[in-house]
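Visitor: Have a look at this prediction, sequence included:
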Amino acid sequence: MNFTAIFVPELFGTMMLTLLGCGVVANAALPGTKGNGGGFLMVNFGWGLGVFAGVFVAISSGGHINPAVTIGLLANGVEELGPDIPATAGNAVIYILGQMAGAFLGAVLCWLAYKTHFDADSDGPTKLGVFSTGPAMRSYGWNVVTEVVGTFVLVFVVISFGFAGAAAGQLGPLAVALLVVGIGASLGGPTGYAINPARDLGPRIAHALLPIKGKGTSDWSYSWVPVLGPIIGGIIGGLSAAAIF
């Protein structure tokens, strides 16, 4: 019973996240689109609204749509990961499986929506950037630090919403969406702020498998950074919230 109650909403919620999030990057970056050149702030808002939609879709499972949030909640010591869903390692695995599957499917749908623009002339890194993050300055250690800091903010503040009373509860997914916009605008410059292992790895796998014209490499040498950094940041955020709240 827990498998369906967790996997299905997390799959569809994370699918919505990456469809809209990768979609706004495609709109801003690919040639010939209506939003070409829209800039990083447009991307920040697009990802934030993708989170807004994804959390609503997955609300029955708690709306994690992010392995770093799931792992951070476990580290925090919560009794439930979602409504009537015990905080166990087994349930956490189901969350992460749903999130990974949804992230992959959302990226595939984004490719279908922008197929003709992916076929147009643009370089491989631009096409990869629609799917996954990459650093402005490649320095693996410091890139990890950036992802740790950004994900710490995400998980710490998300957990704090639960202790902030009715005001935060009424904002719900909108509060999380605005938080993601703020993290992107403030801390997204160095790495593109994955702050979510599924959001980066699922679409990167899709990029590797899809028949994208002139796609180039999937940059697997960097792929561990937006996985490890957010996991560490999520754990630190969960532990810090437990100590304070």
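Guide: Now that the structure is in, tell me what you want to look at.
Visitor: can we go C-alpha only for contacts and neighbour counts from here?
Guide: OK.
Visitor: those strands in this structure, which residues are they?
Guide: 80-82, 85-86 (DSSP state E).
Visitor: who's sitting farthest from the centroid in the protein?
Guide: D121 (27.7 Å; CA atoms, centre = their mean).
Visitor: For G39, see how far away that one is.
Guide: Applying CA to CA, to the nearest Å, the value for D121 to G39 is 20 Å.
Visitor: quick one: contacts for A29?
Guide: If a contact means CA atoms under 8 Å, 6 or more residues apart in numbering, then A29 has 36-38, 126, 130 as its contacts.
Visitor: Of the residues you listed, select the buried ones using a ChimeraX command.
Guide: The command below creates a ChimeraX selection of those among those that count as buried (16 or more other CA atoms under 10 Å):
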select :126,130
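Visitor: between the contacts of A29, which is closest to F52?
Guide: Closest to F52 out of these is V130 (19.4 Å), distances taken as CA to CA.
Visitor: what sits against the closest one?
Guide: Neighbour list for V130: 22-23, 25-26, 29 [criterion: CA under 8 Å, 6+ apart].
Visitor: try it again with 10 Å
Guide: Neighbouring residues of V130 by CA atoms under 10 Å, 6 or more residues apart in numbering: 21-30, 107, 110-111, 118, 203-204, 207.
Visitor: same check, this time on I85
Guide: 2, 5-6, 61-62, 79, 91-92.
Visitor: again, only using 6 Å
Guide: Counting by CA atoms under 6 Å, 6 or more residues apart in numbering, I85 touches no other residue.
Visitor: Tell me how far the longest helix seen in the chain lies from the chain's centre.
Guide: Secondary structure of the chain per DSSP state H: the longest helix is helix 2-29. Averaging C-alpha positions (CA atoms, centre = their mean, to the nearest Å) puts helix 2-29 9 Å from its chain's average.
Visitor: Comparison target, given below:
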Amino acid sequence: MSAFTAELIGTMFLILLGNGVVANVVLKSTKGNSSGWMVITTGWALSVFAGVVIAAPYSGAHLNPAVTLGLALVGKFAWDQVGWYILAQLLGAMLGALLVWLVYKPHFETTEDPLSQLAVFSTGPAIRHRLSNLFSEAVGTFVLIFVVFYFTNPELGEEKTPIGMGALGAIPVSFLVWAIGLSLGGTTGYAINPARDLGPRLVHTLLPIKNKCHSDWPYAWIPILGPFLGAAAAALLYLLLKA
């Protein structure tokens, strides 16, 4: 499997299971309806596990443009591969979101609240305050990237393992994402991943969903810029401490 394919498929599984747990909680007449934030954060942590297991041996399992950018900024990833990784992640996120819609299509049709439908695809703030929301996304991503820097050892076993979230296996990253969701995710829904928000939001815009509302594009720049800022800040601190 090529690195591009691994990032695409790994991100697809990440979104299929991650957005899938949101669908199970917020859509009408599902088995998991109204089961709450603990279920969502646990589901997202396990979705990271699945994505990392698939992609780690082939691409390092970035599954997130902010991870790719952060690793490139500290010299752990080649800049000429950044664009390809991000493209694969965006396409994988879109495909995963499409699959969630297909699986839960009857529930989308019976869910009259358009904002609940949108929540399956993209994040949104609990309190809309652009500067605070941007800061929340940046801090959550900062934690993710900074910790990833300290458990990305390129030499594992007899072969060189690609750098990324899967460099030490899926379990540590899953617990890290779970911790971020439980501790910092309550403000914006913790995108901490531009592809995770942008790809599914595009799919929401394109799909013929009954009762669909706008895709909240005026907010969409926050879960894109915030994670990139957080990744840059993590890279800067890592380089300062390493010097």
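Guide: Yes, it's here. Keep in mind that this is a model prediction, so the values were computed, not measured.
Visitor: gap between A168 of the first structure and I71 of the first structure?
Guide: Distance of A168 of the first structure to I71 of the first structure, computed by CA to CA: 22 Å.
Visitor: Counting neighbours, which bits of the longest helix of the first structure end up buried?
Guide: Buried-residue list, helix 2-29 of the first structure, by 16+ other CA under 10 Å: 5-29.
Visitor: what does stretch 132-144 of the first structure give?
Guide: In stretch 132-144 of the first structure, counting by 16+ other CA under 10 Å, buried: 132-135, 142-144.
Visitor: closest to K213 of the first structure among those residues?
Guide: For those, the nearest to K213 of the first structure is S132 (16.9 Å; CA to CA).
Visitor: what does that closest one align to in the second structure?
Guide: Structural correspondence for S132 of the first structure with respect to the second structure (TM-score structural alignment): S122.
Visitor: cool, V181 of the first structure as well?
Guide: Aligned partner of V181 of the first structure by TM-score structural alignment: W178.
Visitor: So that match is in contact with L46, correct?
Guide: No: under the criterion of CA atoms under 6 Å, W178 of the second structure is not in contact with L46, lying 8.5 Å apart.
Visitor: Give the aligned range of stretch 223-239 of the second structure in the first structure.
Guide: Going by TM-score structural alignment: stretch 223-239 of the second structure matches residues 226-242.
Visitor: mean per-residue distance, that stretch to the second structure?
Guide: With mean CA distance after the TM-score superposition for the first structure, stretch 226-242 of the first structure departs from the second structure by a mean of 1.0 Å once superposed.
Visitor: Identify the residues contacting that stretch?
Guide: Contacts for stretch 226-242 of the first structure (CA under 6 Å, 6+ apart): 68, 72-73, 75-76, 144, 147-148, 151-152, 155-156, 194-197.
Visitor: Just give me how far it sits from the chain centre.
Guide: The answer for stretch 226-242 of the first structure is 14 Å, by CA atoms, centre = their mean.
Visitor: Kindly report the same for stretch 74-86 of the first structure.
Guide: Distance, centroid of stretch 74-86 of the first structure to centroid of chain: 20 Å (CA atoms, centre = their mean).
Visitor: Sort out which residues of it are buried, please.
Guide: 74-76, 78, 81-82, 85.
Visitor: what's the straight distance from one end of that stretch to the other?
Guide: End-to-end for stretch 74-86 of the first structure, by CA to CA: 10 Å.
Visitor: separation between the nearest residue to A119 of the second structure once chain neighbours are set aside and G230 of the second structure?
Guide: Distances taken as CA to CA, 6 or more residues apart in numbering put V22 closest to A119 of the second structure, at 7.4 Å, once the chain neighbours are dropped. Separation of V22 of the second structure from G230 of the second structure (CA to CA): 24 Å.
Visitor: Equivalent analysis for W44 of the second structure, please.
Guide: The gap separating W44 of the second structure from G230 of the second structure is 20 Å, by CA to CA.
Visitor: Settle it for me: which of those two has more neighbours?
Guide: Using other CA atoms under 10 Å as the criterion, W44 of the second structure and G230 rank with G230 on top: 28 against 25.
Visitor: Lovely, talk soon.
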